[in-house]
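Student: this one's structure only:
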């Protein structure tokens, strides 16, 4: 399997570029690019079909650990991370992401893929409709208290782990609904991506620990050669994209965010 794995590693360097750009600029965590790419690559390598989707999701989460560190450092230095909000969301996120890994383990990969495609399209439409509204900066924020943020974090963490994403497609719309500025929503989403990725990765490693048909290089459902290839390029590109995002107006970020989600949703839903 040495030569195919080397080929996958090289391809994953390119996947990491796209994942890093999405993580840094849009708070997506890169999973919406990584998961479909890895499903295709793992099938090509001849991995057991029943394990492909689970391994793609688990490996995506493992790469987001590094990507989110790069992005959140840049957002923090720019002063956009609202840490009290991020910490309160994070409490629920850790619980939800760990549980989400086991929920995903119990589901079929094809169902996961199609559900995520539909979900991405719905979120994209919501963001487009919100982007067409006139933003009134005089409206007060409506951020929930600690309990409300903890519940929201649990739901975000569970959904993110199931689909192998950094949580941006859930966290950003939620924080936009809370009337936070888009730059702040993206920055907080990036900060929340780290606990999602760590808890989800650990969950998938534990859930797949006793699986008998995993390929060499797998830690539970996490395929380490793919993780290494993606991380090498996603880390620097996430940092670059995070810097660029601070110079864009909120309306532009919302349109780009929605367009990316809708196109990827179509691909995942209809193949």
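Tutor: Okay, I see it. Computed from a prediction, not measured in an experiment: that's the story for all the values here.
Student: please make it C-alpha for all contacts and neighbour counts, starting now.
Tutor: Noted.
Student: the stretch 51-200 of the chain: helices as residue ranges?
Tutor: Applying DSSP state H, counting those that start in this stretch to the stretch 51-200 of the chain gives helices spanning 83-105, 109-131, 146-163, 168-177, 182-207.
Student: possible to save those as CSV with distance to residue 49 and mean neighbour count?
Tutor: CSV is the format used below for the helices of the stretch 51-200 of the chain (distance: least, C-alpha to C-alpha, whole Å; neighbours: other C-alpha atoms under 10 Å):
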stretch, distance to residue 49, mean neighbour count
helix 83-105, 14, 23
helix 109-131, 9, 19
helix 146-163, 17, 24
helix 168-177, 27, 23
helix 182-207, 17, 28
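Student: next one for the comparison:
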């Protein structure tokens, strides 16, 4: 037999050092490029917000939300009707599109057979509708809702049109949130004797609420800033009263901002900038609500 001898290192020998990470110029350049892109976006956002705040500062007072618009006296003009009109339209848009979008996502993700041709057609149409320009929905709302169904240029017409606009986004975001729930949760619930609907209602939906809330707020943020569809639907720039119901005339902040920017007097430009700040504040409140919901339900799961 051949003797195999193991040579041990001497006692005074130092341990071998592991080689450190190699420097890769391409990776470093790519990270620097990503940081530059991030910096450009932050800088432009900061410049935009600073410019808007500076322009809006002379009119950021109680006159803005206490007074109605005025063409002849801009020093006393406000945006109360546009603020209340925005709240009315966005509230009913959420009431119409969010339950419909979430239920459609539940059907497509939990019940629909992906091998059926009509389910594949529905999914294809939803993905295509998410990319349709908003002006097309304005034409649809004007021709179908306002004229054919005789709803007129009212809050109800605006809310239904914006619901159709953001509904594909709500469905896609809700489907992704439901799909992210692990299958083990569903299997464990079904193994314990729960029905499919009990599993969805008590296990899947609570776990998917953070993602659904985030997608829904993003969709409503798109709706709150739309002006093109509402211009076709008869949202006028001068409304000296607040909406009193779904059949009432209305105006919204994007339309009011557009009307003030079109004026030549500098006072109206300050008013437009102040209205932009109010619109951003409403968006921040909506995003804060979404973050609160996401954090609350994330702690449970």
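Tutor: Nice, thanks for sending it over. Bear in mind the structure is a predicted one, so any value in this text is a computation, not a measurement.
Student: TM between them?
Tutor: Once superposed, the chains reach a TM-score of 0.25 (TM-score structural alignment, normalised by the length of the first structure), with 133 aligned residues with a C-alpha RMSD of 7.0 Å.
Student: between the helices of the stretch 51-200 of the first structure, which one is closest to residue 43 of the first structure.
Tutor: helix 109-131 (12.0 Å; C-alpha to C-alpha).
Student: report the angle between that closest one and helix 83-105.
Tutor: Computed with axes from the mean of the first three to the mean of the last three C-alpha atoms, to 10 degrees, the direction of helix 109-131 of the first structure lies at 150 degrees from that of helix 83-105.
Student: which residues touch helix 109-131 of the first structure?
Tutor: By C-alpha atoms under 8 Å, 6 or more residues apart in numbering, the residues outside helix 109-131 of the first structure that reach it are 50-54, 104, 162-163, 169, 173, 251, 254-255, 257-270.
Student: next one: stretch 148-159 of the first structure
Tutor: Stretch 148-159 of the first structure is contacted from outside by 85, 88-101, 143, 167, 170-171, 196, using C-alpha under 8 Å, 6+ apart.
Student: who are the packing partners of the helix of greatest length in the second structure?
Tutor: The longest helix of the second structure (DSSP state H) is helix 266-300. On a contact count with 3 or more C-alpha pairs under 8 Å, 6 or more residues apart in numbering; DSSP states H and E, helix 266-300 of the second structure meets helix 25-56, helix 63-66, helix 205-224, helix 253-261.
Student: got the buried residues for the last one?
Tutor: What it means is helix 253-261 of the second structure. Within helix 253-261 of the second structure, the residues scored as buried using 16 or more other C-alpha atoms under 10 Å are 253-257, 259-261.
Student: also the second one?
Tutor: Within helix 63-66 of the second structure, the residues scored as buried using 16+ other C-alpha under 10 Å are 64-65.
Student: before we move on, back to that, could you export the helices of the stretch 51-200 of the first structure as a markdown table, including distance to residue 3 of the first structure?
Tutor: As requested, the helices of the stretch 51-200 of the first structure are exported to a markdown table (distance: least, C-alpha to C-alpha, whole Å):
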| stretch | distance to residue 3 of the first structure |
| --- | --- |
| helix 83-105 | 29 |
| helix 109-131 | 26 |
| helix 146-163 | 29 |
| helix 168-177 | 35 |
| helix 182-207 | 25 |
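Student: circling back to that earlier point, looking at the helices and strands packed on helix 266-300 of the second structure, which is nearest to residue 198 of the second structure?
Tutor: When these are compared by C-alpha to C-alpha, helix 205-224 sits nearest residue 198 of the second structure, at 10.1 Å.
Student: okay, the angle between that closest one and helix 253-261?
Tutor: Between helix 205-224 of the second structure and helix 253-261, the angle comes out at 20 degrees (the same axes, to 10 degrees).
Student: got a list of contacts for helix 205-224 of the second structure?
Tutor: Residues from elsewhere that reach helix 205-224 of the second structure, judged by C-alpha under 8 Å, 6+ apart: 86, 90, 93-94, 98, 102, 162, 165-167, 169-170, 173-174, 176-178, 180-181, 283, 286-287, 290-291, 293-295, 297-298, 301.
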